[in-house]
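>>> have a look; sequence and predicted model below, questions after that.
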Amino acid sequence: MSISIWRYIENSGVPMPDTQHVLVTGANGFVGSRLMEGLSAVPAYTVAGAVRRLTGESADGIQRHAVGDLGAQTDWRPALAGTDVVVHTAARAHVMADAVTDPLAEYRRVNVDGTRALARQAAAQGVRRFVFISSIGVNGNINIAPFRSTDLPAPADAYAISKYEAEQALKQIAAQTGMEVVIVRPPLVYGPNAPGNFGKLMEWVRRGVPLPLGAVNNRRSLVALDNLVDLIATCIAHPAAANEVFLVSDGEDLSTTDLLRRVGNAMGRPARLIPVPPSLLEVAAAMLGKREVARRLLGSLQVDISKTRDVLGWEPPVSVDEGLRRAVAPLTAGGQPSGG
């Protein structure tokens, strides 16, 4: 996997950076594990990971630190020793069937209090830059015009509220300490072994399940896992990234119908889509208590990445079709698209 910041350094004529020690939190997660893999291949970086608990020796040889559950009392100091840059991917993410009595309080405990504790300890240990993986949900959960990083935040659910409050805490700490903070707000991230609804959709297409999504004309921005990792790597080192907020996507917006068709193409099998009017799907979803699922499948959510392009000189290195091919590879025989 190529890393844009290395291409940027090589092509710009600026001096090669000294070795930077990068700590990735959530190192065993969907984004964190891929980021660790990508950064470890860049000569300018030494990489370590932070995880809740160790599960045995890592096959990649990268050091991991067990920090326990995330919250205000988490002691990050052993993991932070010698660190130049922190990339904070660990979070309490969307829980579709939440069993806790106060979901917002639980999101705040992990995503706000935990982030604040990490940032304060990082600044005290002399960390130069803190890259925070937030969420496009800070902007809102549906739009008519594409979101921009300068738009007034409008988080609409507990997860997004907690991410917004974490961003505000980080900006305050940056102002107090001088530690640089970079905020990245991704939309839905897809890739190999993707969790959540996207993983379910891929599996349904693979199994040939008929889906009533053949007439959805929405527009949604997505980001391939490798594109997100590439941007994060750029934000680690690019001088212009300091104290900025960046949106990220593949640069091509898709309808749900087109997305499923292209997932099928990547698998080498047609997606079985039934053209049901979205209005009927919305009514059915409301009756079944699935309004949130319907919003994600039927609504539009686009992001404008022009600031990311202009400030960082960044372009998504992976196309949508290539990103989907990589995403479906674990579901197809031998990692290759299967027929039938």
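Cool, the structure landed. Since we're looking at a predicted model, the values are computed, not measured. Residues are numbered from 1 along each chain as shown.
>>> CA only for contacts and neighbour counts going forward, please
Noted.
>>> next secondary structure element downstream of whichever helix in the chain runs longest?
Criterion DSSP state H: the longest helix present in the chain is helix 158-177. Sequence order places strand 180-185 as the next helix or strand after helix 158-177, per DSSP states H and E.
>>> neighbouring contacts of that next one?
Outside strand 180-185, the residues that touch it by C-alpha atoms under 8 Å, 6 or more residues apart in numbering are 128-138, 167, 170-171, 174, 232, 235, 241-248.
>>> what about the strands in the protein?
Along the chain, counting by DSSP state E, strands occupy 20-25, 45-51, 63-66, 85-88, 129-133, 180-185, 188-190, 222-224, 245-247.
>>> any chance of TSV for the ones you listed, columns distance to residue 323 and mean neighbour count?
Converted to TSV, those look like this (distance: least, C-alpha to C-alpha, whole Å; neighbours: other C-alpha atoms under 10 Å):
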stretch	distance to residue 323	mean neighbour count
strand 20-25	23	24
strand 45-51	25	22
strand 63-66	28	18
strand 85-88	23	24
strand 129-133	20	25
strand 180-185	19	24
strand 188-190	8	22
strand 222-224	5	26
strand 245-247	18	24
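>>> would you reformat those as JSON lines and include distance to residue 109?
JSON lines is the format used below for those (distance: least, C-alpha to C-alpha, whole Å):
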{"stretch": "strand 20-25", "distance to residue 109": "16"}
{"stretch": "strand 45-51", "distance to residue 109": "17"}
{"stretch": "strand 63-66", "distance to residue 109": "19"}
{"stretch": "strand 85-88", "distance to residue 109": "15"}
{"stretch": "strand 129-133", "distance to residue 109": "16"}
{"stretch": "strand 180-185", "distance to residue 109": "20"}
{"stretch": "strand 188-190", "distance to residue 109": "23"}
{"stretch": "strand 222-224", "distance to residue 109": "27"}
{"stretch": "strand 245-247", "distance to residue 109": "23"}
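>>> one more structure, for comparison:
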Amino acid sequence: MARGVALVTGVTGCVGRAVAAALRERGWPVRGLARTPSPEAVGYAEQLGDLTDPASLRGACEGVELVVHAAADLSDWRPGRRIWQVNRDGTRALLDEALRCGVRRFVYLSTVDVFGFDARDVIDETSPKRVPPYAYSRSKLAGEEIAWSYQRHGLEVTVVYPTWIFGPGDRHFVPELVRGLRDGKLVRIDRGAAPIELTYSENLADAIVLAGTTPGAAGGRFIVGDSYGLTVGQLFDRLAERVGAVPPARSVPMRGALAVAALSELAGLAGIGTGSGRPMLTRYAVRSVAGGMRYRLDRIRSLGYTPRVDLAEALRRTLAGLGRAPEGVRADGRG
């Protein structure tokens, strides 16, 4: 694929910044879409624009060969209209601008959540979409379906389904686990035995660039994970060791965890115990983290993808960056 300009949305987030770096390493001039100016806009041309304001995107794709759409609203609690405005309507607005400017390839970051939380089968790209009844999953699938519809206009579309994402700039997944460990509030669900498929952001960026620049990958779907082979309990243990916390000893059954999450959601609705009204735990979080889903990764590997950062180094880099993440449209945490 020709080395034109690459536009990366969500460039200040965990994934977007890694994608921008990976593209630069491969010789691409990078333009990063951000809502507000960032002091960390190094190595790419900053383009201001808001996915909820189509007029602000005008010109964002001028001279662009490749778009990597990593920006998303990841809220799992009372998202209202905004999550749909960002994940569905914002995707459509960006696609319109890409089409107007003659962009060749559009990479959309979806999520493995669109395949549902049924752990009985190993999930691959051909698995049926059993979208759970949560706004994040539903809005991401809506954005994906809109992206596929633009193929008939000549735009080459590729969709990537990341698993659980972590890395430098992660503002949600690992920070919330670390906070729970330090506060002694984290518990194991079903003894922590469920497998969890992780994706380190810099490895994911390599996969995204492969999927977005390999000619034969146009029109393709790719689940991305790093095959670290961890259970949820082992992840807790690794994090506890690194931050000097005591690993959780308590375990609750999945059914009990869902009941506690439901009560937490009710407390959130009532504004009890949380300044923002957001619950400490949600049923969505319980199912997606501890559901035990397994994924086949053959398709992304067929493009030559091999994670280059191992788990120990990935955790070291992630924990070293805690507390330094900028604010903005969220493009991290949940794939």
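Great, that's in hand. These numbers were taken from a predicted model, which means no experiment stands behind them.
>>> fetch the TM-score of the aligned pair.
The TM-score (TM-score structural alignment, normalised by the length of structure 2) is 0.82; 304 aligned residues with a C-alpha RMSD of 2.4 Å.
>>> before we move on, the earlier item: of all the strands of structure 1, which one is nearest residue 327 of structure 1?
In terms of C-alpha to C-alpha, the element of the strands of structure 1 nearest to residue 327 of structure 1 is strand 188-190, at 6.7 Å.
>>> what's the longest helix in structure 2?
Counting by DSSP H, the longest helix found in structure 2 is helix 254-270.
>>> give me the helices and strands touching it, please.
In terms of contacts (3 or more C-alpha pairs under 8 Å, 6 or more residues apart in numbering; DSSP states H and E), helix 254-270 of structure 2 is packed against helix 283-290.
>>> quick one: the helices in structure 2?
Per DSSP H, structure 2 carries helices over the ranges 14-25, 82-84, 90-100, 135-149, 173-183, 201-213, 232-243, 254-270, 283-290, 298-301, 311-320.
>>> got those helices as CSV, with mean neighbour count and distance to residue 64 of structure 2 columns?
Below are those laid out as CSV (neighbours: other C-alpha atoms under 10 Å; distance: least, C-alpha to C-alpha, whole Å):
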stretch, mean neighbour count, distance to residue 64 of structure 2
helix 14-25, 23, 13
helix 82-84, 20, 26
helix 90-100, 21, 8
helix 135-149, 21, 17
helix 173-183, 17, 32
helix 201-213, 24, 13
helix 232-243, 18, 40
helix 254-270, 17, 43
helix 283-290, 18, 35
helix 298-301, 17, 25
helix 311-320, 16, 31
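>>> which one of those helices lies closest to residue 52 of structure 2?
helix 90-100 (5.5 Å).
>>> before we move on, the earlier item: can you redo the helices of structure 2 as TSV with distance to residue 46 of structure 2?
Output for these, formatted as TSV (distance: least, C-alpha to C-alpha, whole Å):
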stretch	distance to residue 46 of structure 2
helix 14-25	11
helix 82-84	24
helix 90-100	16
helix 135-149	24
helix 173-183	27
helix 201-213	19
helix 232-243	35
helix 254-270	37
helix 283-290	33
helix 298-301	30
helix 311-320	24
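>>> among those helices, which comes closest to residue 61 of structure 2?
helix 90-100 (5.6 Å).
>>> what range in structure 1 matches the closest one?
Aligned using TM-score structural alignment, helix 90-100 of structure 2 spans residues 114-124 in structure 1.
>>> what does residue 308 of structure 2 align to in structure 1?
Aligned partner of residue 308 of structure 2 by TM-score structural alignment: residue 317.
>>> just give the nearest non-adjacent residue to that match, would you?
Excluding the flanking residues, the one nearest residue 317 of structure 1 by C-alpha to C-alpha, 6 or more residues apart in numbering is residue 227, at 6.3 Å.
>>> just checking, that neighbour touches residue 318?
Yes: applying C-alpha atoms under 8 Å, one finds residue 227 of structure 1 in contact with residue 318, separated by 6.1 Å.
>>> what's near enough to touch the nearest residue to residue 297 of structure 1 once chain neighbours are set aside?
With sequence-adjacent residues excluded and distances taken as C-alpha to C-alpha, 6+ apart, residue 297 of structure 1 is closest to residue 256, at 6.3 Å. The contact partners of residue 256 of structure 1, by C-alpha under 8 Å, 6+ apart, come to 213, 216-220, 297-298.
>>> and of those residues, the nearest to residue 7 of structure 1?
Nearest member of the contacts of residue 256 of structure 1 to residue 7 of structure 1, counting by C-alpha to C-alpha, is residue 220, at 28.8 Å.
>>> please list all residues in contact with that closest one.
Contacts for residue 220 of structure 1 (C-alpha under 8 Å, 6+ apart) come out as 253-256, 299-302.
>>> corresponding residue for residue 143 of structure 2 in structure 1?
Using TM-score structural alignment, the equivalent of residue 143 of structure 2 in structure 1 is residue 166.
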